[in-house]
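K.L.:
Sequence and predicted structure, then a few things I'm wondering about:
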Amino acid sequence: MPLRLPDRLPAIDILKRENIFVMDDTRAHSQDIRPLKIVILNLMPLKITTETDLIRLLSNTPLQLDINFMKLKSHTPKNTPIEHMMMFYRDFYSMKDEKFDGMIITGAPVETLDYEDVSYWDEITTIFDWARTHVTSTLYICWAAQAGLYYNYGIKKFPLKKKMFGIFPQRTLEGQLPIFRGFDDVFMMPHSRHSEIHREDVIACKELQLIADSEESGASIVMARNGREFYITGHMEYAPNTLDKEYRRDAGIRDDVELPKNYYKNDNPDDKPVVSWRAHANLFYNNWVNYYVYQETPYDITKIG
């Protein structure tokens, strides 16, 4: 089954060239089935890139998904045309009376700030509260994962001496969970961050379950509320060239930029990246949609809560 996307969304043409089956609103309205409603709160600077990365992963389920994009009213993005935001995004306050089967909250480039110093902290914590009563299952990614764990469970973040940057092996600690169905014992995950949460703090919180971690990159996936919340400290959604773009953007500008680990063939940035995480990324998102969104959501969406 295809994804249902807003008409003229740039990701549609990109993904069609990759032979991914997507459906715009015009065609979708002719189908008499209820798609699962997914909302993406996109806090990343390059909105179109992040939209495409996430849609690419969500496309692998046989279920029809109705993708919606949410923006903050208290923050205006600087790197995405205002016309794009007006055409494809709605602010939270215009969506707060709706309910959704699944939600994804992305990372944001505010990692070095204290949470309370983030200009939109009040609004995003309102959204964190709202998600618990209006969404069946929510994925929190990178900064959103750290922020959600802090706000919901008091888990603090700590600055790193140097950026966690590269592709790192992760261990599945709860391999029997449906989210890991089909996974190997070890899988790879991209990371690009300047702060971390501590494994022992997660383990000490009885409401949280650490389900994947890494000796090098630390706690990577935390589950709460029986799968109604997942906190992912890395970027499983990253496209093959994302870390390469980040490296070339920052090299020579920042003094803390190192070659991304386990990424370039022979550690040579003149060679193409070695893609080692995409299969498990696709599987993770497929499992999330199938087992934590579809099987847990009521047919009557108004009963979510």
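P.N.:
Perfect, I can see it now. Numbers count the residues shown, from 1 in each chain.
K.L.:
Could you use CA atoms for every contact and neighbour count after this?
P.N.:
Will do.
K.L.:
what about residue 86, which helix or strand?
P.N.:
Assigned by DSSP states H and E, residue 86 belongs to helix 82-88.
K.L.:
and for that helix, what are the contacting residues?
P.N.:
6, 9, 69 (C-alpha atoms under 8 Å, 6 or more residues apart in numbering).
K.L.:
Next, the buried residues of that helix.
P.N.:
Going by neighbour count (16 or more other C-alpha atoms under 10 Å), the buried part of helix 82-88 is 85, 88.
K.L.:
For the helix or strand following that helix, which helices and strands make contact with it?
P.N.:
Once helix 82-88 ends, the next helix or strand along the chain (criterion: DSSP H and E) is strand 89-91. Identification of packing neighbours for strand 89-91 by 3 or more C-alpha pairs under 8 Å, 6 or more residues apart in numbering; DSSP states H and E yields strand 65-71.
K.L.:
what's the distance between residue 302 and residue 12?
P.N.:
29 Å (C-alpha to C-alpha, to the nearest Å).
K.L.:
what does residue 67 give?
P.N.:
12 Å.
K.L.:
Pull up the overlap in contacts between the two.
P.N.:
By C-alpha under 8 Å, 6+ apart, the residues touching both residue 67 and residue 12 are residue 5.
K.L.:
re the thing from before, and residue 302 and residue 12? Which one has more around it.
P.N.:
residue 12 (23 against 12; other C-alpha atoms under 10 Å).
K.L.:
The structure to be compared is supplied as follows:
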Amino acid sequence: MPIKLPSDLPAYDVLNREGVMVIDEDVASLQDIRPQRIGLLNLMPKKIQTENQFARLIGATPLQIELSLIRMTEHATKNTAAEHMEAFYRPFAEVAASGEKFDGLIITGAPIEHLEFSDVTYWDELQQVFEWTQTNVHSTLGVCWGGMAMINHFHGVPKHILDHKAFGCIRHQNLAPASPYLRGFSDDMVIPVSRWTELRRDEITAAQLPILIDSTDSGPCLVEDPAHRALYLFNHFEYDSDTLKQEYDRDVASGTAINVPANYYPENDPARAPQNRWRSHAHLLYGNWISEIYLTTPFDIDAIGRNSTDLRKSAKPRKDPAV
């Protein structure tokens, strides 16, 4: 099944050219099926690039996905055209007021790691988002800073500033091969990392949260929070092949001190084209997340959020004869 996108959203043409099956609203309405409603709260400055990255991953499953783009209500982006934001995004306040329910929600990262959470201009509203997920979202995936913010809100786990940027393709270990989220994963894998902060292993385990993917070099990567029906992913499976290169070239051009991203360029030579070594695990993780949502979310979407226990126990298995 395809991902449902507005036909004039840039991601529609990008994914179509890549062979990802996409359909618009008119075609989707002809299919007798309840799509999986996935929201994307996009906090990144380059909105269109981020839309493409996440739509590519969640659109590669056998299920019909309906993607809804959400923004913070008062925060104005400087890097994406106002026309794009007006055409495709809804402010969170409008979404919350509508009473809508979502099978899944992705909360992206944001390049504001140097700020204390309380100093972020939209922190109060983002905390409202976190609380809203407990009644209106079946499963939430917080990515990079979004995951750090969410684990801090619910468990008080702090982020710590690093003395140098964790930057590159870092090897990680699969600590929970029996987890449904890691179905099909190798024992270890390479994942893009790009952050100036870290979350510490002992502080996460003290909060009694299981670490699913870890790294001896860059610390915890994927943490499960069953009580809040959430996953916290501190690194970037969604990155394109050249995203780290774009970040490196930007910093070099601006004169910002930056290390060459580790294990990214062949022979660590920035003049050579990087190779993507994480794509398959990226599709596995997001495919497994979508699959778990499908297996556990209520068929009646209005029933989402009525229970808040373990993800697999929070809803009756859905019955969808159209699939």
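P.N.:
Received it, and whenever you're ready, just let me know what you need. Fair warning: this is a prediction, and the values are worked out from it, not measured in the lab.
K.L.:
Just give the TM-score of the two.
P.N.:
The TM-score (TM-score structural alignment, normalised by the length of the first structure) is 0.97; 303 aligned residues with a C-alpha RMSD of 1.0 Å.
K.L.:
Looking at the contacts of helix 82-88 of the first structure, spot the one nearest residue 40 of the first structure.
P.N.:
residue 69 (4.9 Å; C-alpha to C-alpha).
K.L.:
That closest one and residue 90 touch, don't they?
P.N.:
Yes - Residue 69 of the first structure lies in contact with residue 90 (C-alpha atoms under 8 Å); the separation is 6.5 Å.
K.L.:
Neighbour count for those two, which is higher?
P.N.:
residue 69 (21 against 17).
K.L.:
Which residue, neighbours along the chain excluded, lies closest to residue 61 of the first structure?
P.N.:
Excluding the flanking residues, the one nearest residue 61 of the first structure by C-alpha to C-alpha, 6 or more residues apart in numbering is residue 286, at 5.5 Å.
K.L.:
With residue 260 of the first structure instead?
P.N.:
residue 166 (4.1 Å).
K.L.:
and if you look at residue 186 of the second structure?
P.N.:
Per C-alpha to C-alpha, 6+ apart, closest to residue 186 of the second structure is residue 174, 7.1 Å.
K.L.:
In the first structure, what residue corresponds to that neighbour?
P.N.:
Following TM-score structural alignment, the counterpart assigned to residue 174 of the second structure within the first structure is residue 172.
K.L.:
okay but that match is in contact with residue 213, surely?
P.N.:
Yes - using C-alpha under 8 Å, residue 172 of the first structure is in contact with residue 213, at 7.0 Å.
K.L.:
The biggest strand by length in the second structure packs against which elements?
P.N.:
When the second structure is parsed with DSSP state E, its longest strand is strand 160-174. Here strand 160-174 of the second structure touches strand 188-198, strand 211-214, going by 3+ C-alpha pairs under 8 Å, 6+ apart.
K.L.:
mean offset of the longest one relative to the first structure (after superposition)
P.N.:
Translated: strand 188-198 of the second structure. Superposed on the first structure, strand 188-198 of the second structure shows a mean distance to its aligned partners of 0.7 Å (mean C-alpha distance after the TM-score superposition for the first structure).
K.L.:
Provide the aligned range in the first structure for that strand.
P.N.:
Using TM-score structural alignment, strand 188-198 of the second structure pairs with 186-196 in the first structure.
K.L.:
List of residues touching that stretch?
P.N.:
Taking C-alpha under 8 Å, 6+ apart as the rule, stretch 186-196 of the first structure contacts 111-112, 142, 146, 157-172, 217-218, 233-236, 238, 243, 276-277, 280.
K.L.:
That stretch: which residues count as buried?
P.N.:
187-196.
K.L.:
And stretch 48-59 of the first structure, by the same measure?
P.N.:
Here stretch 48-59 of the first structure shows 48, 50-59 as buried, counting by 16+ other C-alpha under 10 Å.
K.L.:
Specify, as a residue range, where it falls in the second structure.
P.N.:
Stretch 48-59 of the first structure maps onto residues 48-59 of the second structure, going by TM-score structural alignment.
K.L.:
can you list contacts of that stretch?
P.N.:
Outside of stretch 48-59 of the second structure, the residues within contact range by C-alpha under 8 Å, 6+ apart are 2-3, 10-11, 14-15, 20-22, 42, 44, 65, 67, 80, 238-240, 282-283, 286-287, 290.
K.L.:
Is it possible to mark the buried ones in those residues?
P.N.:
Of the contacts of stretch 48-59 of the second structure, these count as buried by 16+ other C-alpha under 10 Å: 2-3, 11, 15, 20-22, 42, 44, 65, 67, 238-240, 282-283, 286-287, 290.
K.L.:
how near is the closest residue to residue 173 of the second structure other than its chain neighbours to residue 289 of the second structure?
P.N.:
Counting by C-alpha to C-alpha, 6+ apart, residue 173 of the second structure lies nearest to residue 188, which is 4.4 Å off, once chain neighbours are set aside. Using C-alpha to C-alpha, we find residue 188 of the second structure at a distance of 19 Å from residue 289 of the second structure.
K.L.:
And for residue 60 of the second structure?
P.N.:
Counting by C-alpha to C-alpha - residue 60 of the second structure and residue 289 of the second structure are separated by 12 Å.
K.L.:
same deal with residue 64 of the second structure?
P.N.:
Residue 64 of the second structure is 14 Å from residue 289 of the second structure, by C-alpha to C-alpha.
K.L.:
Thank you kindly, that will do.
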